[in-house]
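**Student:** Give me a model of this one.
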Amino acid sequence: MSPSAAPKPQPEPRSAYRAFRTIGTRWADNDAYGHVNNVVYYSWFDTVVNAHLIEAGALDIHRGETIGLVIETQCNYFSAIEFPQTVEAGLRVAHMGKSSVRYEVGLFVQGEPMTAARGHFIHVYVDRATRRPVSLPEKLRSVLEALQ
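**Tutor:** Below is the predicted model of the structure:
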C-alpha cells in the first residue's frame, strides 16, 4: 500500500460508540434492489446527531442563535439494511474544534454486533443570522465532550 492510501474501512463493534438511537425502517426506504437506498443512511446520520443534541438541550432549532451547517458527509457500507429491519445508530464525536465537530455514526441492524454501515458528518457551527462561524456554546461543548 502506498503511503497516501488509506486502509480499507472495516465494520466496527458497538463498543466504539457512546450513545445509541433506535430508528425504524419504512417501506419507502427500500429501493428497486430490495435494500435501503443510500440517501436514507444520510438522513439517519442527520436524525441521530440532531435528535441527540436537541434532547440534551444543546440545540434549539427554532430559536437558538447558533446552528450547525453540514459541510461534509461520508458513508461506508458493509452489509445491506432492508425494510422491515430496525436500525440502532451509534454516535460518537471524533474531533471537536473551535467551531466545528466531526460526528461519527455507526448503523447496526438491531441486535447485530458489528456495523452494517458507518460514516461521518461534520458540522460547522455558525451564527443563525450572519452564517459566520462561532465558538461552540458551552452547553453544546459539554454534551459533545460526553460523546468523545
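
**Student:** When you work out contacts or count neighbours from here on, use the C-alpha atoms and nothing else.
**Tutor:** OK.

**Student:** quick one: contacts for the most centrally placed residue in the chain?
**Tutor:** Centre of the chain computed as the mean C-alpha position; nearest residue by Cα atoms, centre = their mean is Phe45, 3.6 Å away. Counting by Cα atoms under 8 Å, 6 or more residues apart in numbering, Phe45 makes contact with 105, 120-121.

**Student:** From the chain's centroid, how far away is the helix or strand hosting Arg21?
**Tutor:** Applying DSSP states H and E as the criterion places Arg21 in strand 19-24. Put simply, strand 19-24 sits 11 Å off its chain's centre (Cα atoms, centre = their mean, to the nearest Å).

**Student:** Could you also give me the structure for this next sequence, so I can compare it with the first?
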Amino acid sequence: MERPQAQERAAYAHFSTITTRWMDNDIYGHVNNVTYYSYFDTAVNRYLIEAGVLDIHQGEVIGLVIETHCNYFAPLEFPRNVDAGIRVGHIGKSSVRYEIGLFDQGAPMSAAVGHFVHVYVDRATRRPVPLPEAFVKALQALQLPAEG
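**Tutor:** I've put the predicted structure just below:
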C-alpha cells in the first residue's frame, strides 16, 4: 500500500477559508485531530449551500456520512486561518466521495488530507435517493480531469 502524501493546492477544485477557534486547540498547542473532520464538513456543506443545492433546514434530500478518513502531515494551530480545498473523487447514483485538503493559510502543501462519503437520502424516510440533477452539476464542478 502506498504511503499517503501531502498534496499541492492544484489538487483541489474549490477553496474556502475556515478560521480556527481557541477551543480547536488541544493541550499540545495544535488543532485536535477530531476538529479536522469538522473542517471537512464545514468546507463541503458551505460549498453546497452557496451553490444553492443544499437546504439544511427544509430540503427533501440530506447527506449521511457513511465513511471518513484523514491523514495528518503538519500541525494546524489557533489563531490561524485554514484554507480548505475540496474536490469530488466519485459521484454515484446516490453517493458522493468528497476529498479535502487542509492547508495552513498560504502554505503550498496540505497539512492534512482526507475524505468522506455521503449517501443522500430522503429526509423523512432516510432511504437512499438518486442525486438531483442540479446537485450533480454542482458536484461535477468539483471534479478534476484525470491525470495521465
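
**Student:** care to give me the TM-score?
**Tutor:** TM-score for the superposed chains, counting by TM-score structural alignment, normalised by the length of structure 1: 0.95, backed by 143 aligned residues with a Cα RMSD of 0.5 Å.

**Student:** Can you get me a residue count around Phe20 of structure 1?
**Tutor:** When neighbours are defined as other Cα atoms under 10 Å, Phe20 of structure 1 has 19 of them.

**Student:** likewise the one 5 residues further on?
**Tutor:** Neighbour count for Thr25 of structure 1, taken as other Cα under 10 Å: 18.

**Student:** which position in structure 2 aligns with it?
**Tutor:** In structure 2, the residue paired with Thr25 of structure 1 according to TM-score structural alignment is Thr20.

**Student:** Repeat that for Pro9 of structure 1.
**Tutor:** In structure 2, Pro9 of structure 1 lands on Pro4 (TM-score structural alignment).

**Student:** Chain neighbours aside, what residue packs nearest to its match?
**Tutor:** In this structure, Pro4 of structure 2 finds its nearest non-sequential neighbour in Asn71, 7.1 Å apart by Cα to Cα, 6 or more residues apart in numbering.

**Student:** Would you check the span in structure 2 matched by the longest helix anywhere in structure 1?
**Tutor:** In structure 1, assigned by DSSP state H, the helix with the most residues is helix 38-55. Alignment note (TM-score structural alignment): helix 38-55 of structure 1 is matched to residues 33-50 of structure 2.

**Student:** what comes up buried for that stretch?
**Tutor:** 33, 36-37, 39-41, 43-45, 47-48 (16 or more other Cα atoms under 10 Å).

**Student:** What of stretch 80-90 of structure 2?
**Tutor:** Buried-residue list, stretch 80-90 of structure 2, by 16+ other Cα under 10 Å: 81-89.

**Student:** Now do that stretch: distance to the chain's middle.
**Tutor:** Relative to its chain's centre, stretch 80-90 of structure 2 lies at 6 Å (Cα atoms, centre = their mean).

**Student:** still on that earlier bit, before we move on, what SS does the aligned residue in structure 1 for the residue nearest to Pro4 of structure 2 have?
**Tutor:** Per TM-score structural alignment, the equivalent position to Asn71 of structure 2 in structure 1 is Asn76. Secondary structure assignment for Asn76 of structure 1 (DSSP: H, G, I helix; E, B strand; the rest coil): strand.

**Student:** Nearest spatial neighbour of Val61 of structure 2, chain-adjacent residues omitted?
**Tutor:** Asp122 is the one closest to Val61 of structure 2 (Cα to Cα, 6+ apart), at 4.8 Å.
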